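Asks: Below is the structure, and that's it, no one-letter string:
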């Protein structure tokens, strides 16, 4: 729990830093960059994705561990990607830096399109501040999923997940639409905490989903 609080505090710091950056950053040429990361000999991967503000899309289908497209026009926000392996465990991190540049606050573009490998067992942590997110995660071989979102709007589609056993989510002031329908292979323990945000849950009817709701989350709509 302490780790999640620290991640939430880190998200707040990133968002504040980005607000400062937006007010004192040069917007330049629109850049599109592609990057892939080879799985190497990892048998399990922990993936951490941190975006303070922008548009985030995550899905399965990568031939490698990661196939990424980054679109941005603030050179200080060049995405940082790191991958290392220890004892056959891979650790993949992607994060948005918060470097401060010159003055020019308009027309900022920042978008990540990420494809992850469907076959490798994976723990996935996503920290998302503000903007729009589309997370199509049902095809991934997820074991644990942690999502912390601030003021954004996020669609999380886990339809038909074959391996996910635990899903922890913190919703700040944003709106989350979580789809858990489909042909699941196991039960799911889903914990959601929140502030003043709103969450819509689409639940499966043929498996056990234990939903634990806590905090001051503004509104929950559950269907299933």
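Replies: In hand now; what should we look at? Computed from a prediction, not measured in an experiment: that's the story for all the values here. Numbers count the residues shown, from 1 in each chain.
Asks: C-alpha only now, for contacts and for neighbours.
Replies: Fine.
Asks: What lies in contact with stretch 144-153?
Replies: Contacts of stretch 144-153 with the rest of the structure, by C-alpha atoms under 8 Å, 6 or more residues apart in numbering, involve 7-8, 11, 122-133, 164-176, 197.
Asks: Residue 8 belongs to a strand, doesn't it?
Replies: No - counting by DSSP: H, G, I helix; E, B strand; the rest coil, one finds residue 8 to be helix, located in no strand.
Asks: Among the contacts of stretch 144-153, which are located in helices?
Replies: 7, 8, 11 (DSSP state H).
Asks: From residue 127, how far off is the first one?
Replies: Distance, residue 7 to residue 127, by C-alpha to C-alpha, to the nearest Å: 8 Å.
Asks: So for those two, which sits in the more crowded spot?
Replies: Using other C-alpha atoms under 10 Å as the criterion, residue 7 and residue 127 rank with residue 127 on top: 22 against 17.
Asks: and here's the other structure:
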């Protein structure tokens, strides 16, 4: 981090010095014809140098968000490029806990018996969105409380994401993802879970635990679609477990998918 500050600080000082000399009439050249090529060369050199070092280390925040005695919670996650894992693990008075490389901006507000929480990268980390060499270092590890029903709204970009919801009481999952690799394990004992999936050029794997029935409807576009038809035979326009109507634990999946691949197993 220190070297990065020195490198870019020095580059901006050099650009400023050239502009000052030009304004004073000491340097008789068009400064902008020097600055832009120099800046592009510097960005290229920085990219090559950081590529040989691996992902740039980012500052990591540890966050605990209390549940405030809420009966249920809605968590909205907005994440650009990097890696996200989500599973159970928060306990006691915590709704959510985790580690967030690159920093986190979050807001929590209770309305009635519902705690509404939004998570997004910190404003200070915004610049890393445009620096592919730092994407591998932006890792978020999020743990949720098993005892509280959740509605999850997850929106990601060029990311790698693993959501293990098997032990959680997730009643609603809205997932929108771009050019990503995503694996989701749905709840095993949450009653009725509704899932909406929207994907672009993505690879998504959705795992439905044994003993959980499912009703699946897919608008596949140009995507490669694979559904376990032994568990979820096709009935008209949907795939549906034979015991869907009577199952104590079931999921409804609606998928709107572009190019890429979707596997439900």
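Replies: Here it is on my side, so go on. Bear in mind that the values here come from a model prediction, so they are computed numbers and not experimental data.
Asks: TM-score for these two?
Replies: Here the superposed chains carry a TM-score of 0.72, computed using TM-score structural alignment, normalised by the length of structure 1; 194 aligned residues with a C-alpha RMSD of 3.4 Å.
Asks: ok, the ones in helices among the contacts of stretch 144-153 of structure 1 vs residue 98 of structure 1, which is closest?
Replies: Nearest to residue 98 of structure 1 among those: residue 11, at 11.3 Å, using C-alpha to C-alpha.
Asks: helix, strand or coil for residue 16 of structure 1?
Replies: Here residue 16 of structure 1 is recorded as helix under three-state DSSP.
Asks: And for it, the neighbour number?
Replies: Counted with other C-alpha under 10 Å, the neighbours of residue 16 of structure 1 add up to 14.
Asks: aligned partner of it in structure 2?
Replies: Using TM-score structural alignment as the criterion, residue 16 of structure 1 maps onto no position in structure 2.
Asks: got it, and residue 65 of structure 1?
Replies: That one, residue 65 of structure 1, aligns with residue 95 by TM-score structural alignment.
Asks: contacting residues around that match?
Replies: Counted by C-alpha under 8 Å, 6+ apart, residue 95 of structure 2 has contacts 64, 65, 66, 67, 144, 145, 148.
Asks: For the residues you listed, which entry has the maximal number of neighbours?
Replies: The most crowded member of the contacts of residue 95 of structure 2 is residue 144, carrying 24 neighbours; neighbours defined as other C-alpha under 10 Å.
Asks: quick one: what's aligned to it in structure 1?
Replies: By TM-score structural alignment, residue 144 of structure 2 lines up with residue 116.
Asks: Residue 69 is in contact with its match, correct?
Replies: No - shown here, residue 116 of structure 1 and residue 69 do not form a contact pair, counting by C-alpha atoms under 8 Å, at 11.9 Å.
Asks: give the contact list for the closest residue to residue 56 of structure 2 other than its chain neighbours.
Replies: Nearest residue to residue 56 of structure 2 in three dimensions, chain neighbours excluded: residue 134, at 5.1 Å (C-alpha to C-alpha, 6 or more residues apart in numbering). Residues counted as contacts of residue 134 of structure 2 (C-alpha under 8 Å, 6+ apart) are 55, 56, 57, 58, 128.
Asks: part of a helix, is residue 134 of structure 2?
Replies: Yes - counting by three-state DSSP, residue 134 of structure 2 is found in a helix.
Asks: sorry, back to before: between the ones in helices among the contacts of stretch 144-153 of structure 1, which sits nearest residue 139 of structure 1?
Replies: Relative to residue 139 of structure 1, and with distances defined as C-alpha to C-alpha, the nearest of these is residue 7, at 26.0 Å.
Asks: OK, contacts around the closest one?
Replies: Counting by C-alpha under 8 Å, 6+ apart, residue 7 of structure 1 has contacts 127, 148.
Asks: thinking again about what came up before, can the contacts of residue 134 of structure 2 go into JSON lines with extra columns for neighbour count, distance to residue 258 of structure 2 and secondary structure?
Replies: As requested, the contacts of residue 134 of structure 2 are exported to JSON lines (neighbours: other C-alpha atoms under 10 Å; distance: C-alpha to C-alpha, whole Å; DSSP: H, G, I helix; E, B strand; the rest coil):
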{"residue": "55", "neighbour count": "15", "distance to residue 258 of structure 2": "30", "secondary structure": "coil"}
{"residue": "56", "neighbour count": "19", "distance to residue 258 of structure 2": "32", "secondary structure": "coil"}
{"residue": "57", "neighbour count": "13", "distance to residue 258 of structure 2": "34", "secondary structure": "coil"}
{"residue": "58", "neighbour count": "19", "distance to residue 258 of structure 2": "33", "secondary structure": "coil"}
{"residue": "128", "neighbour count": "19", "distance to residue 258 of structure 2": "27", "secondary structure": "helix"}
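Asks: Please go through structure 1 and pick out the longest strand.
Replies: For structure 1, the strand with the greatest residue count under DSSP state E is strand 44-60.
Asks: what's the mean distance for that one versus structure 2?
Replies: Compared with structure 2 after fitting, strand 44-60 of structure 1 has a mean deviation of 0.7 Å; criterion: mean C-alpha distance after the TM-score superposition for structure 1.
Asks: same for that strand, what does it pack against?
Replies: Judged by 3 or more C-alpha pairs under 8 Å, 6 or more residues apart in numbering; DSSP states H and E, the packing partners of strand 44-60 of structure 1 are helix 2-23, strand 89-95, strand 110-116, strand 122-136.
Asks: 6 Å instead, please
Replies: In terms of contacts (3 or more C-alpha pairs under 6 Å, 6 or more residues apart in numbering; DSSP states H and E), strand 44-60 of structure 1 is packed against strand 89-95, strand 110-116, strand 122-136.
Asks: would you turn those into TSV with distance to residue 142 of structure 1?
Replies: Below are those laid out as TSV (distance: least, C-alpha to C-alpha, whole Å):
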stretch	distance to residue 142 of structure 1
strand 89-95	14
strand 110-116	11
strand 122-136	5
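Asks: Out of these, which is closest to residue 19 of structure 1?
Replies: Between residue 19 of structure 1 and those, the tightest spacing by C-alpha to C-alpha is seen for strand 122-136, at 10.8 Å.
Asks: Let me know the next secondary structure element after that closest one.
Replies: Next helix or strand after strand 122-136 of structure 1 toward the C-terminus (DSSP states H and E): strand 142-149.
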